[in-house]
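Enquirer: Next one to model:
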Amino acid sequence: MANSATARIAEEPGGDADAAAKAAALEADFDELDDTKHELVADNLIKDYVLAATAASIVPVAFFDIAAVVAIQLRMIQKLSHLYSRPFSESAGRKVIYALAGGVLGYGAGYMVAASATKLIPGIGWMVGMVSLPVVAGASTYAVGRSIIRHYEDGGTLLDFDSSKMRAFYKEQFESGKDLARKVKGKARKEGFKEEAAS
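Expert: Alright, predicted model coming up:
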């Protein structure tokens, strides 16, 4: 779009190189604005899904919480695929989620299963699971989302996603995601108390 406008200015009789250069610079500015807007939309999308995953992990039923978090992460990948104009398939999305979370021990799937299983312990089990699972679910969702964005920005698709190349980045993003998930968990808890007090 922008390149064709520059070409037209340069080809027009009497069109000058200065005008073409100015048009090219203006087009580059618009492209940069589009990239920034794109990044902001993707970032906000991930934050929304971190909130959803954190809330879903509060469900007191063991293992149902994990299924809910995986479904939320799949929906996030679908939305990011649409945003970046990449093809989406549920099976490829699941493979990416399991490869990232399962391939990094202590940074996702293994820890989530253990935390969810504590909900089976009568009495105190649900409380133990509630302490850590929301943070892990939120951080994992954040790390999956950031990994997908990095891969898409490098020109990849779900079909050529190589989790072994993304593990270090996933770990780094998981740690960053913990802070966001803690804030989200605290906010959800405060809002829950407000609702209880109002009723």
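
Enquirer: CA only for contacts and neighbour counts going forward, please
Expert: Fine.

Enquirer: Chain neighbours aside, what residue packs nearest to the residue most central in space within the chain?
Expert: In the chain, the centroid-proximal residue (Cα atoms, centre = their mean) is residue 145; its distance is 2.2 Å. Nearest-residue entry for residue 145: residue 46, 6.0 Å, with adjacent residues in sequence omitted and distances by Cα to Cα, 6 or more residues apart in numbering.

Enquirer: elements contacting whichever strand or helix holds that neighbour?
Expert: Residue 46 belongs to helix 17-56 when elements are defined using DSSP states H and E. Packed against helix 17-56 by the contact rule (3 or more Cα pairs under 8 Å, 6 or more residues apart in numbering; DSSP states H and E) you find helix 2-11, helix 64-83, helix 124-153, helix 163-198.

Enquirer: run this one through as well so I can compare:
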Amino acid sequence: MLLHEIPGWYHARNSPAQRALFPKGLVMRMEEKPNQSPTSSSERPMSPYELEQREAQARDIVGKHVLWSLGAGIIPVPLVDVAALTAINLRLLRTLADHYNVPFSDHVGKSIVSSLLGSVSGAYLGRYLVYTILKSVPIVGSVAGLASVSLAAGALTHAMGRLFTQHFETGGTLLSFDAKAMRKHFLNEFEASREKVASMHQTPPQPPA
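Expert: Predicted structure coming up:
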């Protein structure tokens, strides 16, 4: 039973005995009705337009990092591009978290990025490492290595961005993200992203109207 529900409490609250037992602020808080809380403007639901704008800005963030990954893929020093790709994806995760006002931890972020990138090791990462080593071979490397590594790097980053845009849009956080459970979904996003990034390179620029 709450204090304000006790018979006689309200009329006796200002008695010397009550004032001696309870500080004034505590008595006031005890008299507050349950489920009464101030309404914060930050809790106001976003309009459909605001939601659309937020997601569009997230796509721009992902697109920028995809371009950086494409550039990292053509770094001529073998394995350095792998380190650069990891750093770019970590930065992407941090930027998206900031965009959605989600708390970010470098330790958790690195663990997630490593787990997701490692999920492609069986089918793709071995091939990726072969291509990145081939880049050191004259002529052959310039053909077999640069294009393949660049496209794969861009697709990995695009998949990472797509996955976390969806996760944050639905109210998820880094702590609620289960990297192991999402590996298959990440692979599917990677497959779709490979086609999208490849089509970006194949689409000729449109002449100005």
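
Enquirer: if we can go back for a sec, what's the angle between the helix holding residue 46 of structure 1 and helix 124-153?
Expert: Counting by axes from the mean of the first three to the mean of the last three Cα atoms, to 10 degrees, helix 17-56 of structure 1 lies at 160 degrees to helix 124-153.

Enquirer: Can you give the distance from helix 17-56 of structure 1 to the centre of its chain?
Expert: Helix 17-56 of structure 1 has its C-alpha centroid displaced from the chain centroid by 16 Å (Cα atoms, centre = their mean, to the nearest Å).

Enquirer: what do you get for stretch 171-179 of structure 2?
Expert: With Cα atoms, centre = their mean, you get 9 Å for stretch 171-179 of structure 2.

Enquirer: next one: stretch 63-83 of structure 2
Expert: Worked out by Cα atoms, centre = their mean, stretch 63-83 of structure 2 lies 20 Å from the chain centre.

Enquirer: try stretch 82-102 of structure 2
Expert: Taking Cα atoms, centre = their mean, one finds stretch 82-102 of structure 2 lying 7 Å from the centre of the chain it belongs to.

Enquirer: In structure 1, which residues correspond to it?
Expert: Per TM-score structural alignment, the counterpart of stretch 82-102 of structure 2 in structure 1 is residues 66-86.

Enquirer: Would you mark the buried spots in the matching stretch?
Expert: 66, 68-70, 72-74, 76-81, 84 (16 or more other Cα atoms under 10 Å).

Enquirer: How about the secondary structure of residue 59 of structure 1?
Expert: The three-state label for residue 59 of structure 1, taken from DSSP: H, G, I helix; E, B strand; the rest coil, comes out as coil.

Enquirer: which ones are touching the residue nearest to it when sequence neighbours are not counted?
Expert: Nearest residue to residue 59 of structure 1 in three dimensions, chain neighbours excluded: residue 65, at 5.8 Å (Cα to Cα, 6+ apart). Residues near residue 65 of structure 1 by Cα atoms under 8 Å, 6 or more residues apart in numbering: 56, 57, 58, 59, 116.

Enquirer: which one of those residues has the most neighbours?
Expert: residue 57 (29 neighbours; other Cα atoms under 10 Å).

Enquirer: contacting residues for that residue?
Expert: Residues near residue 57 of structure 1 by Cα under 8 Å, 6+ apart: 65, 66, 68, 69, 130, 133, 134, 137.

Enquirer: Residue 158 of structure 2 too?
Expert: The contact partners of residue 158 of structure 2, by Cα under 8 Å, 6+ apart, come to 62, 63, 65, 66, 190, 193.
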